[in-house]
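Student: Sequence first, predicted model second:
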Amino acid sequence: MGSPVRRLLRARLRTVLIVSGAAVAVLTVGAFALVNGNGSSRSAQAAQTAPPPADPPADPSGDPLAGRPGADPPRASRGKPRTPEPSPAKSPKKKRAKSDSEAAHLAKPEKKRKVVASGSCEASYYWQGQMTASGESFDPDELTAAHKTLPMGSKVRVTNKNNGRSVTVRINDRGPYAGGRCLDLSRAAMKKVGGTGSGVIPVRYEVLSRG
């Protein structure tokens, strides 16, 4: 058996060796964990910075969607053409309102009536309420006239020579009996040709129908 000093030294040496071994083991585990952590972070960084996968090779037919997963097959592989896209609906065009000159140009011309007889004379007018020679009551607001010989109901176009204004009247009375006058117009008819101011005007008459 050794001396007590040697036994004490050996005991301390064993303690130091045990503590040193435990420390080495802890350092080894820590270093391994550190190495694994760095590797994972590097892998994540590499994944983030990795370039995107290259597009598949272009199709020889020239269709940019050919060969892509999930894309519609090209028209040639379907066996029938695609339904054409509907054209956008066109808003109805608003019709432009015609001006007065265009409306007058497009209006149907008045049918010319055959003139049976014509001549020139002077015309007067009257407005007193009375019974006409045709048997009807005289109305100064109707387009009527008196003539000496034309049949009742005859239609006569009367034109004021002073201004060119015309009116068509119906004969329903006899007169006038003053010299130089061949027509006695109603007040409304005389107003149409602008002769009420003078009372007697020169006119040209055209007989459109007799009776």
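Tutor: Nice, I can see it.
Student: drop to CA atoms for contacts and neighbour counts, all remaining ones
Tutor: OK.
Student: and residue 150, which of the three is it?
Tutor: coil (DSSP: H, G, I helix; E, B strand; the rest coil).
Student: from what I can see it touches residue 172, true?
Tutor: No. Residue 150 lies out of contact with residue 172 (CA atoms under 8 Å); the separation is 9.4 Å.
Student: who's more crowded, the two?
Tutor: residue 172 (23 against 18; other CA atoms under 10 Å).
Student: Tell me the spacing between the more buried one and residue 146.
Tutor: In this view, residue 172 and residue 146 are 6 Å apart by CA to CA, to the nearest Å.
Student: Ok, residue 9 next?
Tutor: Applying CA to CA to residue 9 and residue 146 gives a distance of 167 Å.
Student: Comparison target below:
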Amino acid sequence: MLKQAIFLPGLKPRRLLQLGLALVCLLSCFSGSTEAEARARLPVSVGLASYYNSRFHGKCCTANGEKVNIYSMTAAHRSLPFGSVVRVTNLSNSRSVVVRINDRGPYGGSRIIDLSQAAFQRIAKAKKGMVRVRLDLL
């Protein structure tokens, strides 16, 4: 009873416990990362990546209207919104590159992303053609 009188006079121990639990629950809502942030850090997908052929450089337009630039850090993905930023990690050597989605595709085979030639060369040798990658939405 003495402790109760010192801290919050007039409150019964049970009510004090209820308030304490409510405070803990409320504070836990504001600590750490949110569920959405945690989901954003999860891999988008794992699969094969390829790159644009240099014959497209400056000639064709991407699905969002930009000219193809094999030297930019861009990529094509079937469903991610234009402007999405993705980390592409080569699973065989752990090298990664960050690219911006500005096109749709790839449409052939089991590939999950088409990288610009420069982006592909940051994670693998161009002669490889395709590499197994993990995509993480940033």
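Tutor: Yes, it's here. Source: prediction; values computed, not measured.
Student: re earlier: between residue 9 and residue 146 of structure 1, who's got more neighbours?
Tutor: Taking other CA under 10 Å, residue 9 of structure 1 and residue 146 do not tie; residue 146 has more neighbours (26 against 11).
Student: just checking, what residue in structure 2 corresponds to that one?
Tutor: The alignment partner of residue 146 of structure 1 in structure 2, by TM-score structural alignment, is residue 76.
Student: contacting residues for that match?
Tutor: 101-106, 113-115 (CA atoms under 8 Å, 6 or more residues apart in numbering).
Student: can you check residue 81 of structure 2 too?
Tutor: residue 101.
Student: corresponding residue for residue 168 of structure 1 in structure 2?
Tutor: By TM-score structural alignment, residue 168 of structure 1 lines up with residue 98.
Student: That match against residue 86, yeah?
Tutor: Yes. With contact defined as CA under 8 Å, residue 98 of structure 2 counts as touching residue 86 (5.6 Å).
Student: tell me which element residue 184 of structure 1 is part of?
Tutor: Using DSSP states H and E, residue 184 of structure 1 sits in strand 181-186.
Student: counterpart of that strand in structure 2, which residues?
Tutor: Taking TM-score structural alignment, strand 181-186 of structure 1 hits residues 111-116 over in structure 2.
Student: Now find how far off-centre the matching stretch is within its chain.
Tutor: 15 Å (CA atoms, centre = their mean, to the nearest Å).
Student: How about residues contacting it?
Tutor: In contact with stretch 111-116 of structure 2 (CA under 8 Å, 6+ apart) are residues 45-52, 69-78, 105-106.
Student: on that earlier part again, now flag whichever of the contacts of residue 76 of structure 2 is closest to residue 135 of structure 2.
Tutor: Checking the contacts of residue 76 of structure 2 against residue 135 of structure 2 with CA to CA, the nearest one is residue 113 at 8.8 Å.
Student: Let me know how buried the closest one is, in neighbour terms.
Tutor: Count around residue 113 of structure 2 with other CA under 10 Å applied: 26.
Student: do the same with residue 149 of structure 1
Tutor: Residues near residue 149 of structure 1, counting by other CA under 10 Å: 11.
Student: again with the one 4 residues further on
Tutor: Residue 153 of structure 1: 17 surrounding residues under other CA under 10 Å.
Student: Structure 2: which residue goes with residue 205 of structure 1?
Tutor: Residue 205 of structure 1 maps onto residue 135 in structure 2, by TM-score structural alignment.
Student: how distant is the top helix by length along structure 2 from the center of its chain?
Tutor: Longest helix in structure 2, counting residues (DSSP state H): helix 13-28. Taking CA atoms, centre = their mean, one finds the center of helix 13-28 of structure 2 at 36 Å from the center of the full chain.
Student: so it matches what in structure 1?
Tutor: Counting by TM-score structural alignment, helix 13-28 of structure 2 sits on no residues of structure 1.
Student: which residues touch that helix?
Tutor: Taking CA under 8 Å, 6+ apart as the rule, helix 13-28 of structure 2 contacts residue 4.
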